[in-house]
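Student: model this:
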Amino acid sequence: SCRSGWRGKAPAVGRSRLSGVRSTVGSMLQIHTEHSMERLAGAFIEVVRTPLPDPFEVEWVGIPSPGLRDWLEIQCSTSLGAAPGATDGIAANIHFGFVGELRRALLSQGGNDWHQNDPWHPDRLVWAVAETLAAAPARSSRGAHPAALEIVPAMQEGQTSLFGAATRFSKLLARYVTDRPAMLCRWAVGDFCDAQGAPLRPDARWQAELFLAVRERLGIASPAELLDSALNEGRLNEQACGLPQRLSLFGFTTLVGANSLLAQLDALALSREVHLFMWEPSSGLAQWGRSSGTERGAHMRTTERQSFGVKREVLDESPVLPLLRSWGRPALEAAQLLSIVAPQDAVSLRVPDIEDLSGASLLKILQASVNRAMVAPAPSIPRASADGSVVIHECHGQIRQVEVVRDQILSILEEDSSLEESDIAVLCPDLTTYAPLIEAVFGPSASSGTLSYAQTIHGSTTVWGNANSKDSPPQLAYQIAHRHLENLNPLGGALVSLLTLLDGRCAAAQVSDFLSLAPVRKRFGLSDDDLARLSEWVQECSINWGLSAQHRSHWLGVDTYSPGSWAGAVQRLLAGIALCSSPDQLGFGGIAPIDVEGSDIALAGRFAEILELLELAAQQSSAPMGIDRWVPLVRSLLGTFFDIPVDQQWQMSSLLGMLASIERDSRGGSPDASSSVLGESVTPTCQATLALIELRTFLGAQLSGTSSGGRLFRGGITVSSLAALRGVPFQVIFLLGCDEEALRAGSGEADDLIVSSPMIGDRDRRSDLRQSLLEAVMSAREQLVVTRTGWNRVNNHPVPMPAALAELADTCAGLLGGADPAQLNGSLLQTHPCNSFDPANFRTPRQSFDPVALNGAMVAAGQRSEAPPVLSRPLAPELDLRTVELVDLIRTLQSPPQAFLSKRLGLHIGPTTAESAEDEIPISLDSLGKWSLGDRLLQTRLRGAAADDLEAIEAASGRLPPGSFGSAAVAAESELVTSLLDCARSQGIDWGLSEALVIECALDPTTTLFGSVTVIPSPGRWGPVQVGVGKLKGKRILQAWVDLLALTATQAPRAERCVAILIGKSASSSKAQPVERRLIELRESSDPRGLARGALVELVALYRWAHCDVVPIFSETSYSLSPLGKGDSEAQKAWLSTGPGFAYGDRLDPATMLAFGDLEFEELMELETRDEDFAQFGISPGTAIGSPTRATFYSRLLWGIFDRSCVLTDDLEALAKKPAKKAAKKSASQRSSGSAYG
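Tutor: Just a heads-up that it's a prediction; the model follows:
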């Protein structure tokens, strides 16, 4: 029985003094309609101003969104109990809830709380469906219910898993409960019909069969059946004894499941006061809808319109504004439903107000046109003018849109000092994408300790900048509401990353990214230096993917291949702690150790711990299991891999609460196994198993839910999704991100019977999205600002306007006189420059408030000039260059820019891009990999080690492709190495006779050259020998030449001839001649030592100058420009060569790019010589060596010294037979045919 305070009927309200309200005659169900949300709130306040019989009874108010709840609560608090003309009211004992709470309250009776124990709640229903499908295969297909694979067609075709099918069907059932309760009632008695009451198609019968199976497993009828039974038996009021005596539903534009909902409200209204406050964005459209609905309802059977509803009709020919035909379907159908289904005396027939629109803004005229559903021009709708009240901004990309929104807000606040940030709302169709961009562009919200921009400019004549910072845009106060839980809780995102990692191959990049997450770093104490060292180990260990060989077996099919896995890397690091690495042999157990010393030992231990825990977690989560085992495992993973600061422990509490809720839902909603609902037992736990990918998807969906993030309207700009603030009025509304991707509704669920058989009032994504846009347009009071991507940021091509936005633009253009929207650029449409620092943003009227962008614009608008050189003039000579190391001399001559920047300026020149780890096991080696392998093979052979041992070492290190692919690579490079060594032996070179000779040579009284040169004697010759797997290019030739000069200048000859021999890979890549041989010998001279000393003196002079100025000598390009090379065509290739997947050349050297910029070859050849270049070496510009271009000048200068001192030939046998004098003549003839040195 009800309490005494609830007995009796409340007095009839009668017709309100607000024109939009009309009362019922026999029932207390009253429907209020208004075009203005403020007036609708006034009608609601007038109702609740009348106290309930019991002063302690709660006022229950149903709302469609949390944003409208907060707004209505503020309206009540400023009116209820306030003194006349004041806003000092108070609102208390008002409960705001959603319509679903009303249904669950009606189902609760006898002490059973459907709010907590509703087995048909979507979060709990999914487990019942999953368990039903899991148990179905155990039954005979001829039994009461077919097997699971025969029930769900998508499972037969392999399109979804068992839990995926359960998730999809549970969502369908949840929609059917609210939108098609009559269909479920007929299914329950074996009458299989579709969403319009017609016989169900054979291919859709599985839904009815699965519904019956789930119903049987739950042991309780669906809410649709229970409510229908209570309505038919007149027991609904008895079941509603827990509800207060007055119920209100406020701010709805559409009614979900209108037939059932209105029937429930009508039944409740027999014993209590029930109010439905409907907001009609277009009163004219609603009036037309009510008229058409009344006409249709008069010819329909009552049972039809109260069960399944009314079939949807086409609106294309309706006599309304074209914009409303696309944007107003839900509102129109709501009006039709009210006139068809609801009692006729309960609906107010509101006539739109006729207000004077002369001098009104475009926004006001647009809203009036929508409200009256009239097509302009009309007698009551004048022509509008483009006054900036409605503007569509076209930008280049998403970030630029956010920047424009920020600048437009600042401009609006500057122009109207009466506005505050709280009067502005930014609504995003895709808030998930734009929320982080807003935080990045807007910066931190103005807190209580700082002044926001609006507070700064009020009462001040200075509006530029911000009191808080002069180096950033003015600070705004804002709040982002209703974000995804994953964005609000970083620990949730880290958990999803961990589950994604365990469900995948654990690629090098994925694990590295996971280790860089803040909760993981805190848990394992990883600093920035630690992460950098781990990145180096990833490269050194050649890690690609896979925790271990066992972990890889799922993809490879074998569990024996460990190189390149994380476990293989850990073994190598731990072995390197105890053993010294050797290039010629493996450690114990066939492991190739990596040296680990000092503080890296502790880091290696933590690294091993992390990977061991990952391996254990991957093993524990590899097999499908029930949710009762998954939840404890996920809890364990949270404690194992994550740690957060004390002040952020709410993140862990939130996740643990979510897991507890999931565990409770899997038991049917009860915290214990013995729970029951309405006297029926509920399955204590779900026996269905989930794979890791299904759990990850499920938890990701849970974390993708939205949270209000606290109460709104606490000051500052409100940033929210479209749905969260539907109908809430603001002075200025921004629609951010109105792009095709965000406004594309997409298709509905293919198995949804409602989609295939729609009725009036049914929800669909396209109509709901456009209805929310309409509500946003009608909620703006002063300005409506829309932004979209109008230009592709990559190619600057125009982007077509989305269809929904084009409809708005066309409507506004019609109000402006029927012009094409494209002709209204600058008024209705505004195009913004691609970049925020474009000078156009700072012309009158100013479009930007960013001081940093202003500085960029000032630079961009100034006189353009070429980038200044690294040096405006050469530096003074270094004081201490009396001793010159031979190795330093060679390195400087090979790359003077590198030497100058590092030696003289002290700059560390690293690689242009960090080498990234490979995520695939290679089956072949690239060019660099082949060279590295060949070089290691060559060095191994020169040390006398076996090639087989090297192959084992290479395989153990992960540098080789697996199996036969690696063996083939080793065989190919071994063949080249063998050819190189055979060539060396054919010249009588014996590596066992090599000797390192000390070089110490006084070139002049102030300069001493010292170092060492390794020589190998051969029959009749001795000198340095170079054998390498690379081609014989300028870099190697220069090194052998300088070694030969140093050797000749300091050592007494030990054989008839002193020569340098170079052996390398053939440039022609001919199989018949795989290697190439070259020899460098001093020119014939009566004083060879003097000739060598003279050449070294010239080289040291060039060496010293390279420490004073940036000298344009490049190892390969300069060699190609010399007569020893092949001319400009070859030099151009040496400067830069590109192709599919590769790019190399002197131009890409980091030091070259820093010293000279990113020059094209033509630009390099246009660098003019300077007076200092000639004066430093005493050369006249008129001589042959005095080239007008610096690159050619220094090429001739360096390699001219070579030509005057040595001879280069590629025919060792011929040279051995002829004297050096003839070779010198041949070289001279080459000089005369090429560019002379002078």
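Student: going forward, measure contacts between C-alpha atoms and count neighbours the same way
Tutor: OK.
Student: Which strand or helix spans residue 54?
Tutor: Assigned by DSSP states H and E, residue 54 belongs to no helix or strand.
Student: try residue 781
Tutor: Short version: residue 781 belongs to strand 780-789, going by DSSP H and E.
Student: what's downstream of that strand, the next helix or strand?
Tutor: Using DSSP H and E, the first helix or strand after strand 780-789 is helix 803-815.
Student: what's the neighbour count on the spatially closest residue to residue 320 that is not a sequence neighbour?
Tutor: Counting by C-alpha to C-alpha, 6 or more residues apart in numbering, residue 320 lies nearest to residue 373, which is 5.1 Å off, once chain neighbours are set aside. Counted by other C-alpha atoms under 10 Å, the residues lying close to residue 373 total 25.
Student: and if you look at residue 616?
Tutor: 12.
Student: Moving C-terminal from the host helix or strand of it, which element do we reach first?
Tutor: Here residue 616 sits within helix 600-620, counting by DSSP H and E. Following helix 600-620 in sequence order, the next helix or strand is strand 625-626 (DSSP H and E).
Student: what helices or strands is that following strand leaning on?
Tutor: strand 689-690 (3 or more C-alpha pairs under 8 Å, 6 or more residues apart in numbering; DSSP states H and E).
Student: from the chain's centre, how far out does the helix or strand that the strand it packs on is followed by sit?
Tutor: From strand 689-690 onward toward the C-terminus, using DSSP H and E, the following helix or strand is helix 692-703. On the basis of C-alpha atoms, centre = their mean, to the nearest Å, helix 692-703 is displaced by 19 Å from the centre of the chain it belongs to.
Student: Proceed likewise with the subsequent sequence, for comparison:
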Amino acid sequence: MLLLYQSNRIEVLADALAEAMRAQPAAALVPETVVVQSSAMARWLSFALAERLGVAANVDFRFPASYIWSLFGSVLPEVAPQSPFEPEVLRWTFLRLLEDDEDLPRQPRLAHYLREADARQRYELACRLAEVYDRYLVYRPDWIAAWSEERLLGLGPDEAWQALLWRRAAPEAAAPHPREQFYAAIDSDPAARARLPRTLHLFAITALPPMYLDVFARLAAHVDVHLYALNPCREYWGDIVRRRVLARQAAGEAAPAPYAEVGNSLLASLGLHGCSFFDALAELQAHQIERYVAPQSDTLLATLQRDILELRERGEAGVPRARVEPQDDSLQVHVCHGPLREVEVLHDRLLDAFERDPTLQPGEVLVLVPQLERYAPAIEAVFATAPEHLRIPYSIADRGLVRESAVVRAFAALLDAPQGRMETESVLALLEHAPIAARYGIDADALAQLRAWLRETGVRWGYDESARAALGLPATREHTWRAGLDRLLLGYALPGESLYDYAGVLPYGDVEGSEAVLAGRLQSFVEALHQHAEESQRTRTFEAWRLHTDRLLGEFFALDETQETEAQRLRAAAQAL
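Tutor: Below is the predicted model of the structure:
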């Protein structure tokens, strides 16, 4: 059975989920599966369930696409553990075809690009194509089916080469999608139905491709599927349109839609994406459970929420405009000159809110940001550096792995290093990454000392004269790392400050006592980095890259418990190749 819970409050949906779990508890060692759309929602929901159930353990949070594929695999033994349709897999299939296939470069629309593209550009094209075909598989499965049967649909000049590319893809990718086999199995085979989950929860899903929604609907014919939908309006709002569209229809510029109305202009303007999803939900044979909560206050924000809930438009017949009290600050607009200032104002407003309402907790505050990567540095600059008595606990959800993890950022910088010429600052910049600095025992004071030494010994760029010669430049040793390191180490070895060179090296006289340890650490780091640059020129298989990743993590990184978890994500990414 499909049970559709609808509410305008996510807390109420969390209550409903907790009640359903309490009413039908899973076996002790069987995980409760909850499908969500983001890791941020999974994190919030895990805390919400813990508050309501006392303990939230053995809850398996999954994303729609990966869960559906694993569902196919649980019923159909021949389905591969990892979907060949995933972009992470398709990109490599497409890259191989773009490089090796004989017919693809002859396609006029591809020929010019492939003729001029280098390896990186072909890889970027393969990645982009993988994303496009991923959407085709979800939203245009009829196109994929036609192309697999060598039929063209007259879709434009790019269809021919896209159809050819799909047919040339690996047999496991170009094979028919297992969806229909899955349907046939669960409809006719009791043994297949026995492998289905006992129950499934879909929480706060705001949009699903038709294919995914169809899979869950077919699954609901055999097991209980609970779908918790965050719906701002209790009325049917599939017919509402924007005022601009109504005006165009009245002027004859657009075809009139039957039963079209404004309803609520804010919902009509901003809710188009959700409208189509709730339209699709309305067509399902589902048991409806409505738990809407009308806002009780008379603030401007509550009035807007209530009007959307009731599909009401202010200013129309019988609905007077709301009066806004001067002291009403429930809805605020702040005009700022940049992201940093926006975050500073946000921080100030939050402090004010906590002061006015002592019961308000940081965990009850959600900040939505349209371009998270643009604002994340400003968020960290403001929230992380506030004085202790003004500091607000915070976390940034759904950041990309490279942005989120200090280990991954350091590893990415290490991989980029061989592309440069070992300039002094680029090498020292690697030691500003905490995991690398910890491995070589170099703190901020030691790094400042190294900068002074390198400046005074004249190190500029290049490991040695051979490295410069490899770039087609004069094979001079002056101002290389090897020349500078020799000066540092010889300066410590010779007594006092020598005015004469030794074997062609002028000693540097300011390295004394325990400072020799720091010079030795710099020597070890530079030697390892040079070796890394040499080895990076080799071509490797994916398995060799996995082993190389392990070696680099062991050689260049010192990791605490948290960082080791981050490193495991790197190893998993290398293993996935």
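Student: How alike are these chains, TM-score-wise?
Tutor: Taking TM-score structural alignment, normalised by the length of the second structure as the basis, the two superposed chains have a TM-score of 0.80; 556 aligned residues with a C-alpha RMSD of 4.3 Å.
Student: on that earlier part again, from the chain's centre, how far out does the helix holding residue 616 of the first structure sit?
Tutor: 28 Å.
Student: Report the buried residues of it.
Tutor: For helix 600-620 of the first structure, burial by neighbour count (16 or more other C-alpha atoms under 10 Å) applies to 600-601, 603-604, 607-608, 610-612, 614-615, 617-618.
Student: Repeat that for stretch 158-171 of the second structure.
Tutor: 159, 160, 161, 162, 163, 164, 165, 166, 167, 168, 169, 170.
Student: Now, those residues that are in helices?
Tutor: 159, 160, 161, 162, 163, 164, 165, 166, 167, 168 (DSSP state H).
Student: Check the alignment and tell me where the fourth one lands in the first structure.
Tutor: So that's residue 162 of the second structure. Aligned by TM-score structural alignment, residue 162 of the second structure pairs with residue 207 of the first structure.
Student: got the contact list for its match?
Tutor: Contact analysis of residue 207 of the first structure by C-alpha atoms under 8 Å, 6 or more residues apart in numbering lists 151, 152, 169.
Student: change it to 10 Å
Tutor: If you count contacts by C-alpha atoms under 10 Å, 6 or more residues apart in numbering, residue 207 of the first structure has them with 151, 152, 169, 172, 173, 187, 192, 200, 213, 751, 752, 753.
Student: out of the residues you listed, which are inside helices?
Tutor: If you go by DSSP H, the contacts of residue 207 of the first structure have 151, 169, 172, 173, 187, 213, 753 in helices.
Student: Pull the contacting residues for the fifth one.
Tutor: Going back to what we said before, that points to residue 187 of the first structure. 181, 193, 194, 207, 208, 209, 211, 212.
Student: quick one: what's aligned to it in the second structure?
Tutor: Using TM-score structural alignment, the equivalent of residue 187 of the first structure in the second structure is residue 147.
Student: can you pull out the strands in the second structure?
Tutor: 2-7, 32-35, 59-62, 199-203, 224-230, 287-290 (DSSP state E).
Student: Return the mean post-superposition distance for the last one against the first structure.
Tutor: Overlaying the first structure shows strand 287-290 of the second structure at a mean distance of 8.5 Å from the equivalent residues (mean C-alpha distance after the TM-score superposition for the first structure).
Student: which residues are contacting that strand?
Tutor: 1-8, 13, 16, 226-229, 231, 234, 282.
Student: can you rerun that using 6 Å?
Tutor: 3, 4, 5, 6 (C-alpha atoms under 6 Å, 6 or more residues apart in numbering).
Student: just the helices in the stretch 251-400 of the second structure please.
Tutor: All helices of the stretch 251-400 of the second structure, identified by DSSP state H, counting those that start in this stretch, fall at 265-270, 272-282, 300-309, 339-356, 372-383.
Student: mean shift between the fourth one and the first structure?
Tutor: Meaning helix 339-356 of the second structure. Averaged out, helix 339-356 of the second structure is 2.7 Å away (mean C-alpha distance after the TM-score superposition for the first structure).
Student: Measure how that helix sits relative to helix 372-383, angle-wise.
Tutor: Following axes from the mean of the first three to the mean of the last three C-alpha atoms, to 10 degrees, one obtains 60 degrees for the angle between helix 339-356 of the second structure and helix 372-383.
Student: returning to what we had before: specify the stretch among the helices of the stretch 251-400 of the second structure that is closest to residue 469 of the second structure.
Tutor: Of all those, it is helix 372-383 that lies closest to residue 469 of the second structure, at 40.3 Å by C-alpha to C-alpha.
Student: how big's the offset between that closest one and the first structure?
Tutor: Helix 372-383 of the second structure sits 4.3 Å off on average (mean C-alpha distance after the TM-score superposition for the first structure).
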